[in-house]
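Student: 3D, please:
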Amino acid sequence: MTDLIGSVLVLLGAIFHFSAGLGMLRMPDVYTRMQAGTKASTLGNTLVLTGLAIHHPGWSFKLLIIVYFVLMTNPVSSHALARAAHAIRIPMAGDTGIDALRDAQQRVGNGA
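Tutor: Purely as a prediction, here's the structure:
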C-alpha cells in the first residue's frame, strides 16, 4: 500500500511539474510565467519528494530538509526576480489591470 501511495504522490508531482512547464509556455509576460513556474514547481517538488520519502523511509530526513529548503527559497527567489524585473521596467501584459507595486511606490513617493 505504501508503494501505491508513494507512486501516486510522485505522479501527482510530475503532473504539477508538467503544468509548470505548460504555464511557462502559455503565459503572456514574465510576471505570470514566474508565478506559474514557482507555484506549480514548489508543489510538484514537495509531492515528488514526499513520494520518495514514502518509497525510501531511510531518506525521509534528508528529503524533509530538501522540501523545507524548496519551500523557503522558491517564493523568496521568485519575489526577488519579480521586483528586479519591475525595477528595470519589463512591461506587463497588455490586459494587466493592476500594478500594485507601482501604486505602492507612488503612495510612498507622495508621502501618503
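
Student: contacts and neighbour counts: CA atoms only from here.
Tutor: OK.

Student: so what's Phe69 up against?
Tutor: Shown in contact with Phe69 (CA atoms under 8 Å, 6 or more residues apart in numbering): no residues.

Student: ok, and it, which helix or strand is that part of?
Tutor: Assessed by DSSP states H and E, Phe69 sits inside helix 60-87.

Student: quick one: buried residues of that helix?
Tutor: Neighbour-count burial for helix 60-87, counted by 16 or more other CA atoms under 10 Å, picks out Ser60, Leu63, Val67, Val70, Leu71, Pro75, Ser78, His79, Ala82, His86.

Student: Export the residues you listed as JSON lines, with columns for distance to Gln106.
Tutor: Shown next, in JSON lines, are the buried residues of helix 60-87 (distance: CA to CA, whole Å):
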{"residue": "Ser60", "distance to Gln106": "48"}
{"residue": "Leu63", "distance to Gln106": "44"}
{"residue": "Val67", "distance to Gln106": "38"}
{"residue": "Val70", "distance to Gln106": "33"}
{"residue": "Leu71", "distance to Gln106": "32"}
{"residue": "Pro75", "distance to Gln106": "25"}
{"residue": "Ser78", "distance to Gln106": "23"}
{"residue": "His79", "distance to Gln106": "20"}
{"residue": "Ala82", "distance to Gln106": "18"}
{"residue": "His86", "distance to Gln106": "14"}
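
Student: Please give the structure of this sequence too, so both can be compared:
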Amino acid sequence: MTVILDVLGLTLMAFGVGFLLIAALAVWRLPDALSRLHALTKADSAGLTLIALGAVCLKGRLDALLALGLCVVLVALSGATLGHLIARSHLPEDDIE
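Tutor: Sure, this is the predicted structure:
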C-alpha cells in the first residue's frame, strides 16, 4: 500500500509543479496585468492543492492533512483577496462604487 501512496503522492506533486510552472510562464508571457493575475491566482491555488495532497500521500498520516489543508485554505483565501484588490486598483475611479 505504501508503494501506491508513494506513486500517487509523487504524481500529484508533479502535476502541482506543472500547474505552478504554467502559472510562471503565464506571468511572463501574458500581455496585461489582469490576464497575468487571473492565470496566477487560479494556477497557484490548484498547484498548491495538488502539492499538499501529494505531501499527505507521501507522509501517510492524516494529521498532516489538517496542517496542509489549513495552509491551502489560507493561501487560497489570501490569493483571492489580493487578486481582487490588485484587479480593483486597475479599474478607473468612475467604475468603483
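
Student: Kindly provide the distance from the most centrally placed residue in structure 1 to Thr73 of structure 1.
Tutor: Central residue of structure 1 (CA atoms, centre = their mean): Thr38, 1.6 Å from the mean position. Look at Thr38 of structure 1 and Thr73 of structure 1: by CA to CA, to the nearest Å, they are 10 Å apart.

Student: Then Leu12 of structure 1?
Tutor: 22 Å.

Student: go on, Ile5 of structure 1?
Tutor: According to CA to CA, Ile5 of structure 1 stands 27 Å off from Thr73 of structure 1.

Student: before we move on, what about Gly109 of structure 1?
Tutor: 30 Å.

Student: quick one, the helix or strand where Arg107 of structure 1 lies and helix 60-87 angle?
Tutor: Assigned by DSSP H and E, Arg107 of structure 1 belongs to helix 100-109. Helix 100-109 of structure 1 runs at 60 degrees relative to helix 60-87, counting by axes from the mean of the first three to the mean of the last three CA atoms, to 10 degrees.

Student: counting contacts, what elements does helix 100-109 of structure 1 pack onto?
Tutor: Applying 3 or more CA pairs under 8 Å, 6 or more residues apart in numbering; DSSP states H and E, we find helix 100-109 of structure 1 packed against no helix or strand.

Student: Leu63 of structure 1 maps to what in structure 2?
Tutor: Matched by TM-score structural alignment, Leu63 of structure 1 corresponds to Leu68 in structure 2.

Student: Hmm, Gly54 and that match touching each other?
Tutor: No. Leu68 of structure 2 is beyond contact range of Gly54, at 10.3 Å (criterion: CA atoms under 8 Å).

Student: which neighbours do the two share?
Tutor: By CA under 8 Å, 6+ apart, no residue touches both Leu68 of structure 2 and Gly54.
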